[in-house]
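Engineer: Predicted model, plus sequence, below.
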Amino acid sequence: MAAPEVRSGFTALYGAAPDGIWSAPGRVNLIGEHTDYNDGFVMPFALPHTAVAAVSRRDDGVLRLHSADTDGGVVELRVDELSPLSDREWTAYPAGVVWALREAGHLVTGADVHLASAVPAGAGLSSSAALEVVVALALNDLFGLGLEPGQLARLCQRAENVYVGAPTGIMDQTASACCEEGHALFLDTRDLARRQIPFDLAAEGMRLLVVDTRVKHAHNEGEYGKRRAGCEKGAALLGVDALRDVPHDGLDDALARLDDEEVRRLVRHVVTEDRRVERVVALLESGDTRAIGPVLTEGHASLRDDFRVSCRELDLVVESALAAGALGARMTGGGFGGSAIVLVEAADAGTVTKAVEEAFAAAGFTAPRVFEAVPSPGARRLS
C-alpha cells in the first residue's frame, strides 16, 4: 500500500492526519543462514517490498494499533502495562518495540499507529522485522531519541526475542534498518561491523528471483530454537564462545571431538556457511559475480543435509531451477518453508520461472509466487 493510502487510512481511523509516514523493507539473505546467532557473517539485502506506518505521537500513555492487512479494529493498549509473552497476535511486534524502547530508558509515552505491509508474511522475508523497524524508526523520530539505525535494530531484536518470544538473530532487523539501494550488506554479527557491497545484477545481465513456496513457517514453534540450542551446545563442547570461533581449516579436528552426530552436523553447517559468505564477498568485490552461483547451491545442500531446515518444496525449487539453467539457487531464511532464491541470466528468467512453476504443478503443490529481488533502500521517513 502506498504512503498516500496509509495516510488517508490513518486519518479515517483516528480523525486527524498523522505526524509522519515511514517505511521499512523486508529482506532477502543472499548467503549466511543460521550464522547470525553464532556470531558469524551474513549478507542480506533489502527488498522493494515494505511495511509502511503512519504514526502520531501521544503523551497520555495510550498505544493504539491498527493494520490494514488484518481483520479487526483498532487495538488499544497502555504502554505501562506491556509485558513480554502477553500477546500472540500481530500487535506483539509493534507493542514489543514500545516495550523495548521503554525498557532501555527511552520515554515513549504512546502513539497512534496505522500499518500496511507488502512483505509476504511467513515467506522467510522478514515481515516481522519490517513491522518492528518501521515503528521503531517512527518513534525514534517523533520522540527525538537520537538512536542510529544499528541501535534501533538491536532494540527491535530484543522486542522479538523477549516480548514476542522468537529466538531470532540480529540479521533481519539490521538489514531492514541499514541496507542501501544497489548493495548487499556484509554484516559481522559479533561486533555488528557493516560493509556495503555493490550488488547490481541488472548491470551485469543477471537477475535474482525469489520463489515464495507459500509454505508457512513460524520460528517460535520450536524447531528454530532446537537448532540454536544445538549450536550453543556445540560451542560449549568445543570450548569456544560461539561457533564463529571454530576456524574453517580446523573444522575436521573440531568435528572429530564431537560424539553427537546432530551437533556435528550443525557445527559443520555454521563453519562452512561463514566461509561461504567470505567467498561471496570476495567474488563480488573482484567482479566475478556469476561465480557466486555454485556457492549459493552449496549453501542449500548444507542447509538441507546438515542443518535440516529445508522441505520438499524448497528442494524442488532448487532442483528444477538448476535443471533449467540457473546459475545457482538455495533456500533463504529460517527454513521449514518460506522462500528460495535463484540466480539466473536475465535472458533465462522466464524459462527458469516456467520450469519451477511446472515442477510445482506436477508435484501437486500450491503454485509458487515468483518475483525479482532488486536491492533496495533500508528504513526511511517518507513524509
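Structural biologist: Nice, thanks for sending it over.
Engineer: can we go C-alpha only for contacts and neighbour counts from here?
Structural biologist: Noted.
Engineer: Okay, helices next: where are they in the stretch 201-350 of the chain?
Structural biologist: 223-238, 251-256, 261-285, 292-302, 312-323, 349-363 (DSSP state H, counting those that start in this stretch).
Engineer: give the contact list for Pro198.
Structural biologist: Residues in contact with Pro198 (Cα atoms under 8 Å, 6 or more residues apart in numbering) are Gly182, His183, Ala184, Leu284, Glu285.
Engineer: again, only this time at 7 Å
Structural biologist: Contacts for Pro198 were tallied using Cα atoms under 7 Å, 6 or more residues apart in numbering; they are Gly182, His183, Ala184.
Engineer: Look up how far Val246 lies from it.
Structural biologist: According to Cα to Cα, to the nearest Å, Pro198 stands 29 Å off from Val246.
Engineer: Could you do Leu107 as well?
Structural biologist: Separation of Leu107 from Val246 (Cα to Cα): 42 Å.
Engineer: One more: Gly124?
Structural biologist: Per Cα to Cα, Gly124 is found 27 Å from Val246.
Engineer: More neighbours: the two, which one.
Structural biologist: Neighbour totals were compared for Gly124 and Val246, and Gly124 leads with 32 against 20 (other Cα atoms under 10 Å).
Engineer: Would you check that the more buried one makes contact with Ser339?
Structural biologist: Yes: using Cα atoms under 7 Å, Gly124 is in contact with Ser339, at 5.9 Å.
Engineer: list residues touching both of these two?
Structural biologist: By Cα under 7 Å, 6+ apart, the residues touching both Gly124 and Ser339 are Thr332.
Engineer: Strands along the protein, start to end?
Structural biologist: With DSSP state E as the criterion, the chain has strands at 20-31, 41-57, 62-67, 75-78, 111-117, 183-188, 194-198, 206-212, 328-332, 339-345, 369-372, 380-381.
Engineer: Tell me who's in contact with Leu77.
Structural biologist: Counted by Cα under 7 Å, 6+ apart, Leu77 has contacts Val62, Leu63, Arg64.
Engineer: is it possible to export those to TSV including neighbour count and distance to Ala100?
Structural biologist: Output for the contacts of Leu77, formatted as TSV (neighbours: other Cα atoms under 10 Å; distance: Cα to Cα, whole Å):
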residue	neighbour count	distance to Ala100
Val62	17	16
Leu63	25	14
Arg64	22	17
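Engineer: Redo the residues you listed as JSON lines? Include distance to Ala355.
Structural biologist: Rendered in JSON lines, the data for those read as follows (distance: Cα to Cα, whole Å):
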{"residue": "Val62", "distance to Ala355": "52"}
{"residue": "Leu63", "distance to Ala355": "48"}
{"residue": "Arg64", "distance to Ala355": "46"}
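Engineer: take the one below as the second:
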Amino acid sequence: MSSTDDLRARFEGAFGAAPDGVWQAPGRVNLIGEHTDYNEGFVLPFAIDRAARVAVRLRPDSSVRLLSTFGSQGLTTADTGSLDRGTSKGWTRYPLGVLWALQQRGLSVPGLDLLLDSDVPRGAGLSSSHAIECALILALNELTNAGLSPEDMVLATQRAENDFVGAPTGIMDQSASLRGSAGHALFLDCRDRNVRLIPFDAESAGLVMLVIDTRVSHSHAGGGYAARRGSCELGAEVLGVKALRDVDLTDLEEACGLLDPETFRRVRHVVTENDRVLQTVDLLGSSGPRAIGPLLDASHASMRDDFGISCPELDLAVETARSAGAIGARMTGGGFGGSAIALTPVAAEPRVRAAVERAFARAGYTAPDIFSVRTAAGARRVE
C-alpha cells in the first residue's frame, strides 16, 4: 500500500488540490461463523492488517470523481443527484453505494473527489468491498458532521451492498471493519447487533494465521450466494421460526422430516455453525487459540458437505494445510472461491506453505497466494 504522503501527493496530482484527509478501513478474516449473519446468528471475524485507504475532498457541487491506484478503469464520474444502481461498475459501485445509502437515510450528500488505494486482495473473500465502503462512510461521517454511530454506519453500508450493489450480505464484514480491535476477534450477535471483543492473540500462542488465496474469484452478487440465502429463508418459513437462529441442535431431527434434503442440509449447516461459534468463543476464553483447531475443521466440512459452497481448490488447500501441520483450517468468506485460512504453528509455516504450493502445482491449479495476517484496529482516520 502507498504511504499516506504518497497517496496525498497522488491525489493532488490527479485532482489539483490536497485532500481533506485520509481514512482507512481493514479487510477481515472470519475466524468462524459462515452464512450465519443473515440468519440472525453468531459470527466471529477479526479485522486484519490489510486495508483500503481513501483520500477524500468534499466539493462545492454535486460532482463525484473516483479514481484508484490500481486497475485500468481510470477516472469515473457521477453526480449525487442521479446515482444509478444500474450503470455503476467495478470497484466504484461501493463508494457510489455508500453515497446512495446515505441519501436514503435522508442525509444531504455533497460531491467529492476520492482516490482509493488498497492492499486487501480483491475476490479473495477478505471483504475488500466493505473495506472501501467503511473507509468512505467514516470519512463522510466526519467531514459532514453526520453524527452516525458505528451501528448506523454498519446498517448504511449493508444497505449499500444489498440494494445498490445487489449483494444480499449481512452485517458481519462491515462490523469487523468498523469495530475491530488489535489482539481480538469480534463476537457479533447478528440479531441484536451486540458485540464483544474476544482475545485472539495467535502470535503469543506460537501460531500464525495463514491465508491461502486460491485465486478462484467469487462474487456475493452472483446467484450461488442468493440461492443459499433463499434456502435458509425457506427453511425458517417451513419450521415456523423468524430466522434459523431460533432452531436448536435438538430441533434438527424433526426438521429432517419436514424439509426436502437439500434445504435440510443448508439448515443443518447454519444451526451447527452457530453452535461452533459459541464453542470457539468459550475455548478462546478458557484454553486459547490452540484449542480451536477441530472446530475450524468441522466448519469447513459443514460448508463443503451441507452448505455446498466450497470448491476443489479450497478443499485441496484445507486438506493439504492440515496434513502438513496446521492445527485447523477452513474456507473463509462467502464461498465459491476465495480463500482458506490455516491456523498453523510458527515452526510448521514453511512446511505448510510449500505443501500447498506443490499440491496446487500437481493439480494444475493456478498458484495460490499465501500470506499471513494479524488482528488489527478498525477503521480510523490516518491523516
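Structural biologist: Okay, I see it. None of these values were measured; they are calculated from a predicted model.
Engineer: Can you pull the TM-score for these?
Structural biologist: TM-score for the superposed chains, counting by TM-score structural alignment, normalised by the length of structure 1: 0.98, backed by 382 aligned residues with a Cα RMSD of 1.0 Å.
Engineer: ok, and the most crowded of the contacts of Pro198 of structure 1?
Structural biologist: Greatest neighbour count in the contacts of Pro198 of structure 1, by other Cα under 10 Å, goes to Ala184: 27 neighbours.
Engineer: what's near enough to touch that one?
Structural biologist: Ala184 of structure 1 neighbours (Cα under 7 Å, 6+ apart): Met43, Pro44, Phe45, Gln196, Ile197, Pro198, Phe199, Pro375.
Engineer: cool, now which of these survive the switch to structure 2?
Structural biologist: Retained in structure 2: Met43, Pro44, Phe45, Gln196, Ile197, Pro198, Phe199, out of the contacts of Ala184 of structure 1 (criterion both residues aligned by TM-score structural alignment, their matches' Cα atoms under 7 Å).
Engineer: From Val277 of structure 1, how far off is the closest residue to the second one other than its chain neighbours?
Structural biologist: Translated: Pro44 of structure 1. Spatial nearest neighbour of Pro44 of structure 1, excluding adjacent residues (Cα to Cα, 6 or more residues apart in numbering): Asn29 at 3.9 Å. Separation of Asn29 of structure 1 from Val277 of structure 1 (Cα to Cα): 11 Å.
Engineer: Touching both of these two, which residues are there?
Structural biologist: Residues touching both Asn29 of structure 1 and Val277 (Cα under 7 Å, 6+ apart) are Met43.
Engineer: now the contacts of Pro198 of structure 1 in TSV, with distance to Leu147 of structure 1?
Structural biologist: TSV is the format used below for those (distance: Cα to Cα, whole Å):
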residue	distance to Leu147 of structure 1
Gly182	25
His183	23
Ala184	23
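Engineer: ok, so of these, who is nearest Cys156 of structure 1?
Structural biologist: Minimum distance to Cys156 of structure 1 across these is 20.7 Å, recorded for Ala184 (Cα to Cα).
Engineer: Name the nearest residue to that closest one, sequence neighbours excluded.
Structural biologist: Closest to Ala184 of structure 1 by Cα to Cα, 6+ apart is Phe45, at 4.6 Å.
Engineer: The closest residue to Thr91 of structure 1 other than its chain neighbours and Ala153 of structure 1, how far apart?
Structural biologist: Residue nearest to Thr91 of structure 1 in three dimensions, not counting chain neighbours: Leu65, with 7.1 Å by Cα to Cα, 6+ apart. Between Leu65 of structure 1 and Ala153 of structure 1 the computed distance is 21 Å (Cα to Cα).
Engineer: Phe199 of structure 1 too?
Structural biologist: 22 Å.
Engineer: ok, the two, which is more surrounded?
Structural biologist: Ala153 (26 against 20).
Engineer: and the residue in structure 2 that that one lines up against, how far is that from Arg380 of structure 2?
Structural biologist: Here Ala153 of structure 1 is matched to Val154 in structure 2, going by TM-score structural alignment. Distance of Val154 of structure 2 to Arg380 of structure 2, given as Cα to Cα: 14 Å.
Engineer: again with Val267 of structure 2
Structural biologist: Taking Cα to Cα as the measure, Val267 of structure 2 falls 37 Å from Arg380 of structure 2.
Engineer: so what's the match of Ala153 of structure 1 up against?
Structural biologist: So Val154 of structure 2 contacts Ile171, Gln174, Ser175 (Cα under 7 Å, 6+ apart).
Engineer: how about 10 Å then?
Structural biologist: Counting by Cα atoms under 10 Å, 6 or more residues apart in numbering, Val154 of structure 2 makes contact with 130, 133-134, 137, 148, 160, 170-179, 193.
Engineer: Mind checking which of these are in helices?
Structural biologist: Counted as lying in helices by DSSP state H, out of the contacts of Val154 of structure 2, are His130, Glu133, Cys134, Ile137, Met172, Asp173, Gln174, Ser175, Ala176, Ser177, Leu178, Arg179.
Engineer: want to throw those into a markdown table with neighbour count?
Structural biologist: Below are these laid out as a markdown table (neighbours: other Cα atoms under 10 Å):
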| residue | neighbour count |
| --- | --- |
| His130 | 29 |
| Glu133 | 31 |
| Cys134 | 35 |
| Ile137 | 25 |
| Met172 | 31 |
| Asp173 | 30 |
| Gln174 | 32 |
| Ser175 | 30 |
| Ala176 | 36 |
| Ser177 | 34 |
| Leu178 | 27 |
| Arg179 | 22 |
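Engineer: And Leu102 of structure 2, what's its match in structure 1?
Structural biologist: Under the alignment (TM-score structural alignment), Leu102 of structure 2 maps onto Leu101 of structure 1.
Engineer: Distance check, its match against Ile292 of structure 1.
Structural biologist: Applying Cα to Cα, the value for Leu101 of structure 1 to Ile292 of structure 1 is 39 Å.
Engineer: Neighbour count: these two, which is higher?
Structural biologist: More neighbours surround Ile292 than the other of Leu101 of structure 1 and Ile292, with 24 against 21 (other Cα under 10 Å).
Engineer: measure the nearest residue to that one once chain neighbours are set aside to Glu132 of structure 1 for me?
Structural biologist: Spatial nearest neighbour of Ile292 of structure 1, excluding adjacent residues (Cα to Cα, 6+ apart): Val280 at 5.7 Å. Val280 of structure 1 is 29 Å from Glu132 of structure 1, where distance means Cα to Cα.
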